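J.: Structure, please.
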Amino acid sequence: MNRRDLIASVAAMTVSLAAPAFAQDEPLKVGFIYVGPVGDGGWTYQHDLGRQAIEAEYGDKVETTFIESVPEGADAERALTQLALAGNKLIFATSFGFMDPVMNVAAKFPDVKFEHATGYKRADNVATYDARFYEGRAVMGTIAGHMTESNKIGYIGSFPIPEVIQGINSSFIHARKVNPDVEMKIVWAYSWFDPAKEADAASALLAEGVDVILQHTDSTAPLAKAQEAGAIGFGQASDMSNFAPSPRVSSIIDNWAPYYVQRVGAVLDGTWESKATWAGINEGEVEIGEITDAVPADVKDAALALKDQIASGEYHPFTGPLNKADGSVWLADGQTATDEELSGMNFYVEGIDAEIPQ
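T.: You can find the predicted model right below:
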């Protein structure tokens, strides 16, 4: 037996999360669960592009599968179990509400590696990954503050979790930086993907005089309502360019492909480890879609300059002086928020006249 065969033999007899490179005589099976349909044009669509990038990168070294439109809760646990039992050795769970199901199933399948998007719970075989969406929201907020004529900006939230609250605060801070008269109206959809609820939320905001809509939900329904009303909006998670040049005047694009390719590669070469990853504009995980000609040139220049400042690290979207909505000091002049503070954000900044649902 030569040295390579000996190593392979020992590896086959050893159960370890820090396993050697994946056996190349069979494809690595990689599974995904999605909270929405792959054709949602937003969040799930972008994750599925990442899955396709894995196939393009590794060819017959991998075999991918997905289960779409999985509700958060018991259904997610069943879907994850189904993927694990089907022989998937790496499973990506792509919504915040899949967190506890991931932890429960991972405990039952210690030889399977799990990756959970936007969550914070980890284990030896569970890693987490997230994007600094609030960086993109700062850029969108800058455009919104310049473009609003009513000085009323609307925001459709999915669920009142830190990730969404970060986006609301970042959008408002940067809209008000360029327009001190801006007000923000917030409506909660209590869903990541529900076109009917999102359309109703947009209609409610428009009825309050909002002429710019931002969203942290996954469908194009708010853009359709904005189009009917002559308002403007932004692509969310995907470019949503079918609504360009207006009402979609720019977008936040979640580019998961590099992360997925890298993590699959880590399993294949035996370097995968449980860790938390939080990337943003600098890493290319958060992209700013084309700013259309519906936006004046000087506004476009200001937005892109802010994007570059964030990417270079010259500027952090949460830089003091900033107070909380109750008037208490949060960040002193020049002080920036820590990742720990952002990860637990449960308050609005000063100027947002609303209550966070409990």
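J.: going forward, measure contacts between C-alpha atoms and count neighbours the same way
T.: Fine.
J.: Ignoring the adjacent residues along the chain, who's closest to Glu163?
T.: Closest residue to Glu163 apart from its sequence neighbours, by Cα to Cα, 6 or more residues apart in numbering: Ser343 at 7.3 Å.
J.: Could you give the number of residues near that neighbour?
T.: Close neighbours of Ser343, defined as other Cα atoms under 10 Å, add up to 15.
J.: Equivalent analysis for Ser170, please.
T.: Per other Cα under 10 Å, the neighbour tally for Ser170 reads 25.
J.: what about it, distance to Gly141?
T.: According to Cα to Cα, to the nearest Å, Ser170 and Gly141 sit 7 Å apart.
J.: go on, Glu77?
T.: For Glu77, the distance to Gly141 - Cα to Cα - is 37 Å.
J.: Asn88 now?
T.: Relative to Gly141, and taking Cα to Cα, Asn88 is found at 41 Å.
J.: try Glu198
T.: From Glu198 to Gly141 the distance is 20 Å (Cα to Cα).
J.: Kindly report the same for Lys152.
T.: Using Cα to Cα, Lys152 is found at 12 Å from Gly141.
J.: Between those two, which has more neighbouring residues?
T.: Gly141 (28 against 21).
J.: element containing the more buried one?
T.: Using DSSP states H and E, the element containing Gly141 is helix 133-147.
J.: let's see this one next to it:
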Amino acid sequence: MNTASILKTLGVATAAACLWAAGPASAQEPLKIGFVYVSPVGEAGWTWQQDLGRKYMEEQLGDKIKTQIVENVPEGADADRVIRDLAQQGNKLIFTTSFGFMNPTIKVARQFPDVKFVHSTGYKTAPNVATTNARFYQARYVAGILAGHKTQTGVVGYVGAYPIPEVLQGINAFTRGLRSVKPDATVRVIMVNSWFDPGKERDAALALLDQGADIVTHHTDSTATVQAAEERGKFAIAYHSDMLKFGPHAQLAAVTHHWGPYFTREAKAVLDGTWKPDQVWGGFKEHMVDLEGFGPAVDDALKAELKTKEDAIADGSLNVFAAPIKTNQGKVVLAEGALDDAGLNAMNYYVEGVVGELSKN
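T.: Purely as a prediction, here's the structure:
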């Protein structure tokens, strides 16, 4: 019996009910997106800021996507397992958000060529692996200017994670900003060899304060450095996210980074089939870094001065690593021009003004 006969026999309403019972064409399944975090999400820090980016992406894309996270994943063999598990669970886009996840990401990507991966802060790519980073050093330079205006002792402490280029860029940019205001000021550094270890970070911050620092900052994930400064009645410049509630008197400002628009763009590209394994490195111009969360010790005039420096970096009229650049051992790194990205990513030295030597390991 043909369709016309059915309509005539059953009536239009009954036929419509039959057609409805067959069900509409199945809606497109949401894009499953996985995130691998090196530390707990917590209430502030690197992973907290990454997770804010994930939530922003969810707000923008709604039911087109479905996300899941795995937090506090050690760098190394366990990362292989976690990344592979996310791929096996059907995630078609996976963000691996720490430098030490680089090799595990590349390894798993070879095994899942139909899955797209985005690795944060690394440099290795593949046909299905993109990389992203923020030009943290730009905001670090401006934070150094802020420190130059506020230090009384001329000594600033810096708690670092590992002596890799990303961390060294921040230390060196901060020092150059500091010394643009206070030419004789120095930066003392303690590396804790961990991205997230609140106990070690606290001990390092207290040791730096004991060495005469009246401002401390950090390139580590927890709030321990800011809290140590608050306890000692000293100043701090937070990193990764605004930590003002952990140091309401101590925090001068926070160097922050913002991943939401980038994450959203990557997910949209996967959804519409235009995704590419790009290498994205954004700073003030791209609104991927900021200096915010100013504490009560920073007045409006100083904020305005800092904003002019941010704008100059964004429009290219101020280059954080313009020549001359010397190491703290007196070696000339660059006599003219400015460091290019290759030079930045090969950074393996401290600049003038940083006290101490880098480990050769």
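J.: Do you know the score for how well these two fit?
T.: Here the superposed chains carry a TM-score of 0.91, computed using TM-score structural alignment, normalised by the length of structure 1; 335 aligned residues with a Cα RMSD of 1.4 Å.
J.: What does Met147 of structure 1 correspond to in structure 2?
T.: Matched by TM-score structural alignment, Met147 of structure 1 corresponds to Lys150 in structure 2.
J.: and its match, how many residues sit next to it?
T.: 18.
J.: contacting residues around it?
T.: Residues near Lys150 of structure 2 by Cα atoms under 8 Å, 6 or more residues apart in numbering: none.
J.: Distance check, it against Gly144 of structure 2.
T.: 10 Å.
J.: now swap in Glu292 of structure 2 and tell me
T.: Separation of Glu292 of structure 2 from Gly144 of structure 2 (Cα to Cα): 14 Å.
J.: the helices in structure 1, which residues?
T.: Using DSSP state H, the helices of structure 1 run over 3-13, 43-58, 74-85, 99-108, 133-147, 162-178, 195-207, 221-229, 257-269, 297-312, 339-343.
J.: Give me the distance between the counterpart of the residue nearest to Glu163 of structure 1 in structure 2 and Tyr141 of structure 2.
T.: Superposed on structure 2 with TM-score structural alignment, Ser343 of structure 1 falls opposite Asn345. Using Cα to Cα, Asn345 of structure 2 is found at 17 Å from Tyr141 of structure 2.
J.: gap between Asp298 of structure 1 and Leu304 of structure 1?
T.: Plainly put, Asp298 of structure 1 is 10 Å away from Leu304 of structure 1 if you go by Cα to Cα.
J.: more crowded one of these two?
T.: Using other Cα under 10 Å as the criterion, Asp298 of structure 1 and Leu304 rank with Leu304 on top: 17 against 10.
J.: Report the contact partners of the more buried one.
T.: Leu304 of structure 1 touches Val139, counting by Cα under 8 Å, 6+ apart.
J.: Just give me the match in structure 2 for it.
T.: Using TM-score structural alignment, Leu304 of structure 1 lines up with Lys307 in structure 2.
J.: swap in Ser328 of structure 1?
T.: Aligned partner of Ser328 of structure 1 by TM-score structural alignment: Lys331.
J.: what about its match, neighbour count?
T.: The burial count for Lys331 of structure 2: 12, using other Cα under 10 Å.
J.: Same question for Glu228 of structure 1.
T.: 12.
J.: do the one 10 residues further on as well
T.: Other residues within reach of Ser238 of structure 1 by the criterion other Cα under 10 Å amount to 26.
J.: show me the contacts for it.
T.: Gly41, Gly42, Trp43, Tyr45, Gln46, Ser251, Ile252, Ile253, Asp254.
J.: mind running it again at 7 Å?
T.: By Cα atoms under 7 Å, 6 or more residues apart in numbering, the residues touching Ser238 of structure 1 are Gly41, Gly42, Trp43, Gln46, Ile252, Ile253, Asp254.
J.: Leu302 of structure 2 versus the aligned residue in structure 2 for it, what's the distance?
T.: Applying TM-score structural alignment, one finds that Ser238 of structure 1 aligns to Ser241 in structure 2. Noted for Ser241 of structure 2: a distance of 21 Å to Leu302 of structure 2, by Cα to Cα.
J.: ok, back up a step: verify the contact between the residue nearest to Glu163 of structure 1 and Pro162 for me.
T.: Yes. Here Ser343 of structure 1 reaches Pro162: they are 6.0 Å apart, a contact under Cα atoms under 7 Å.
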